[in-house]
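A.B. asks: Okay, here's the prediction I keep looking at, along with the sequence it came from:
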Amino acid sequence: MIDHDDIEAAAARVAGHVRPVTVAPAGERRWFALEFLQHTGTFKARGALNFLAERREAGVLPDAGVAIASGGNAGLACAWAAAREGVTATVFVPETAPAVKVARLRRLGADVRQVGREYAEAAAACAEFTAGSGALASHAYDHPLIAAGAGTLLTEIVAVRPGVRRVVVAVGGGGLFSGVAAAAARHGIEVVAVEPEHCRALDAALAAGEPVDVAVDSVAADSLGARRVSAEALYWAQQPHTTSVLVTDEAIETERRRLWTDHHLVVEHAAAAALAGAPDTDDETCVVLCGANTDPTDLTTA
């Protein structure tokens, strides 16, 4: 399992290359971590850069480049980081991936392959490609370097708001949650992991005592639609400083629209999921708004 040293090493690799998180007031003792302002529009730039920079340091970044399967956001981050390292990124996404993400992947120079209806089908095609091409296999969330990179976000939040006692994050496969929970353990901070009711890989793993496959059907599935959570995420979800909660699609839609009408913030459904699951408490709480690669045309000021 990753630890504080892994996150410190990741912070050293990404320093000066990622955008430090902006933490904005959002009400009485509540803050928003505006991580959707990050390169490529999500926190995932942190893990992708840490992964490829460490592989370059280790001398195992091949000329064939890197390949990844993604719902969209991890692929964007991988393509961005690959361009920084001067290698090609081949990105496998489901046919259902939002057009806005596919178009941006191509603008970043990625070789985009659309396969299947779900992330798992794209992942199978990616595994076949890496086996035959010699490309380095990356992962959307299930790798210690990816999770440690994501954990640098928590370190930055604490530096800006040392009084924060709780951080709320949305969970898909668990990379962001794992990194944040690992970093939070050092600071005595509670981490709330939020999932849609019908994208509940972490909740199901907790119930089963091991990662298990789940059905995926949610408005946030493009970002949170992993069928199976990582073993790392399950480990951290079993620790006493973490809590897992489920929210409805209706609550996600409501909070996404409220973020626009009340704050003029355009975010993905995944980011709104975190807010939908944030507890009403007197403790100082920071809600991570994790991404904004979305089509805003369904939002209204009405």
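C.D. replies: Yep, that arrived. Since this is a predicted model, take the numbers as computed values, not measurements. Numbers count the residues shown, from 1 in each chain.
A.B. asks: okay, CA-based contacts and neighbour counts for the rest of this
C.D. replies: OK.
A.B. asks: pull the longest helix from the protein.
C.D. replies: When the chain is parsed with DSSP state H, its longest helix is helix 144-160.
A.B. asks: Sort out which residues of it are buried, please.
C.D. replies: Neighbour-count burial for helix 144-160 flags 144-158 (criterion: 16 or more other CA atoms under 10 Å).
A.B. asks: Please, where are all the strands along the stretch 51-200 of the chain?
C.D. replies: 66-69, 89-93, 111-114, 136-137, 166-170, 190-196 (DSSP state E, counting those that start in this stretch).
A.B. asks: Mind putting these into TSV with mean neighbour count and distance to Ala205?
C.D. replies: Listed next are the strands of the stretch 51-200 of the chain as TSV, based on neighbours: other CA atoms under 10 Å; distance: least, CA to CA, whole Å:
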stretch	mean neighbour count	distance to Ala205
strand 66-69	28	22
strand 89-93	30	25
strand 111-114	16	29
strand 136-137	18	25
strand 166-170	29	16
strand 190-196	28	12
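A.B. asks: and here's the other structure:
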Amino acid sequence: MTFTYDDVKAAAGRIDGRVRPVALARADAPAAPSAGRPPWFALEFLQHTGTFKARGALNFVTARLEEGSLPPAGIAIASGGNAGLACAWAAREHGVPATVFLPETAPAVKVAALRALDARVRQVGGQYAEAAEAAQAFTAATGAVASHAYDNPLVAAGAGTLLEEIHAARPSVTTVVVSVGGGGLFAGVATAAAAHGLRVVAVEPEHCRALNAGLAAGRPVDVPVDSVAADALGARRASADAVRLAAAPHVTSVLVSDEAIVAARRALWRDHRLAVEHAAAAALAALRSGAYTPGAKEEVCVVLCGANTDPGDLAGGPGPTP
């Protein structure tokens, strides 16, 4: 099941007033000598639960309620990361149950965060594959609706509302740079960007390249995962919608090294006092490393998609540059 720009507009109507509108901030210098004018930053890490995923999760739950297809058992998802947090938050917003499956090895801080959002936490097995199997068994037994971190039209359409807000706030932006894991955010942004005539640069770590590999193969394929940003960008396979959209003429797929990601994250802290997760820094790394060089007339907006990170390794560095 695919989705269209009309679905993004419908999602914008559903979540209006319930999510935090994205704030834009202008960098005070180009990302690199060859990167043209200073980029804008979309500060989406200020969103509920710390990432863009709140948009898709809320659209998913709200749409299900509107169509009367959300059973008493609520929703279920296997994710201890940003998607699980967003799912729990969206369910709580509507007063419906959310059951989140995690491996027994999940960090205690993640479990505590989910419980603080009133999620029913089930810890099963030692790997996420076992937690995912348990989630499937739970939905089959209870009738709960299965949610997905990215491979769902309602989730992707909800994520696309971010592009709508960027365009409304800054119509002169010509290019949006976004990090890609499984492709939910990218698919939503690319769909909305096509409607407004904007370019999209899809950025992945060199060794977490599910979208880039799928684009090369012409279909979703499994890839190995090994990156400093794998906690959020470590999907083994991109969604079919994301792979389809990656082949569009307004999309450019690029890869960045872990070293470039780490350097971009540190630069965001050093120069702007922005503490983001590695996944968010990957987008800026594309400009800083030269993986993508904007044209002279391009006005670029870099999406800083999340900040669920431990900033401890950023402390003690030099302060902001004058």
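C.D. replies: Thanks, I have it. Just so it is clear, the model here is predicted, and its values are computed rather than measured.
A.B. asks: from the buried residues of helix 144-160 of the first structure, which is closest to Gly188 of the first structure?
C.D. replies: Val158 (10.9 Å; CA to CA).
A.B. asks: counterpart of the closest one in the second structure?
C.D. replies: If you follow Val158 of the first structure across to the second structure using TM-score structural alignment, you land on His167.
A.B. asks: The residue most central in space within the first structure - nearest residue in space that isn't next to it in sequence?
C.D. replies: The first structure has Leu176 as the residue nearest its centroid, 4.8 Å off, counting by CA atoms, centre = their mean. With CA to CA, 6 or more residues apart in numbering as the criterion, Leu176 of the first structure has its nearest non-adjacent residue at 5.3 Å, and that residue is Ala150.
A.B. asks: Spit out the contact partners of the one you found.
C.D. replies: Phe43, Lys44, Arg46, Gly47, Gly175, Leu176, Gly179, Val180 (CA atoms under 8 Å, 6 or more residues apart in numbering).
A.B. asks: Also Gly197 of the second structure?
C.D. replies: Thr174, His250.
A.B. asks: what residue of the first structure takes the place of it?
C.D. replies: Checking TM-score structural alignment: Gly197 of the second structure goes with Gly188.
A.B. asks: The residue nearest to the centre of the first structure against Pro144, yeah?
C.D. replies: No. At 10.9 Å, Leu176 of the first structure and Pro144 do not qualify as touching, with contact defined as CA atoms under 8 Å.
A.B. asks: For Val245 of the first structure, which non-adjacent residue is spatially closest?
C.D. replies: Val194 is the one closest to Val245 of the first structure (CA to CA, 6+ apart), at 5.1 Å.
A.B. asks: Does that neighbour touch Gly173 like I think?
C.D. replies: No. Counting by CA under 8 Å, Val194 of the first structure stays clear of Gly173, with 11.6 Å between them.
A.B. asks: Translate Val267 of the first structure into the numbering of the second structure.
C.D. replies: Aligned partner of Val267 of the first structure by TM-score structural alignment: Val276.
A.B. asks: Does that match lie in a helix or a strand, and which?
C.D. replies: With elements delineated by DSSP states H and E, Val276 of the second structure resides in a region that no helix or strand encompasses.
A.B. asks: isn't it right up against Ala264?
C.D. replies: No. Between Val276 of the second structure and Ala264 there is no contact under CA under 8 Å: 9.9 Å.
A.B. asks: Residue in the second structure paired with Ala125 of the first structure?
C.D. replies: Using TM-score structural alignment, Ala125 of the first structure lines up with Ala134 in the second structure.
A.B. asks: Name all residues that make contact with that match.
C.D. replies: Ala134 of the second structure neighbours (CA under 8 Å, 6+ apart): Phe101, Val124.
A.B. asks: how about a cut-off of 7 Å?
C.D. replies: Counting by CA atoms under 7 Å, 6 or more residues apart in numbering, Ala134 of the second structure touches no other residue.
A.B. asks: Distance of it relative to Ala275 of the second structure?
C.D. replies: Distance of Ala134 of the second structure to Ala275 of the second structure, given as CA to CA, to the nearest Å: 34 Å.
A.B. asks: what do you get for Val189 of the second structure?
C.D. replies: 23 Å.
A.B. asks: ok, the two, which is more surrounded?
C.D. replies: Val189 (28 against 24; other CA atoms under 10 Å).
A.B. asks: isn't the more buried one right next to Glu164, touching?
C.D. replies: No. Applying CA atoms under 7 Å, one finds Val189 of the second structure not in contact with Glu164, separated by 8.3 Å.
A.B. asks: Out of the strands of the stretch 51-200 of the first structure, which gets nearest to Leu275 of the first structure?
C.D. replies: Comparing the strands of the stretch 51-200 of the first structure under CA to CA, the one sitting nearest is strand 166-170, at 7.6 Å.
A.B. asks: circling back to that earlier point, need the strands of the stretch 51-200 of the first structure in TSV with distance to Arg228 of the first structure, can you?
C.D. replies: What follows is these, written out as TSV (distance: least, CA to CA, whole Å):
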stretch	distance to Arg228 of the first structure
strand 66-69	14
strand 89-93	17
strand 111-114	21
strand 136-137	18
strand 166-170	15
strand 190-196	13
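A.B. asks: residue boundaries of the helices in the stretch 201-302 of the first structure?
C.D. replies: 201-208, 221-224, 231-237, 249-263, 269-276 (DSSP state H, counting those that start in this stretch).
A.B. asks: got it, and the stretch 1-150 of the first structure?
C.D. replies: So, for the stretch 1-150 of the first structure - with DSSP H, counting those that start in this stretch - the helices run 4-14, 44-57, 73-85, 99-107, 119-133, 144-160.
A.B. asks: Please produce a markdown table containing these, extended by distance to Ala205 of the first structure.
C.D. replies: Compiled in a markdown table, those are given as follows (distance: least, CA to CA, whole Å):
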| stretch | distance to Ala205 of the first structure |
| --- | --- |
| helix 4-14 | 24 |
| helix 44-57 | 23 |
| helix 73-85 | 22 |
| helix 99-107 | 29 |
| helix 119-133 | 17 |
| helix 144-160 | 18 |
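A.B. asks: Cross-check the contact I'm expecting between Cys305 of the second structure and Phe41.
C.D. replies: No. The criterion here is CA under 7 Å, and Cys305 of the second structure misses it with Phe41 at 9.9 Å.
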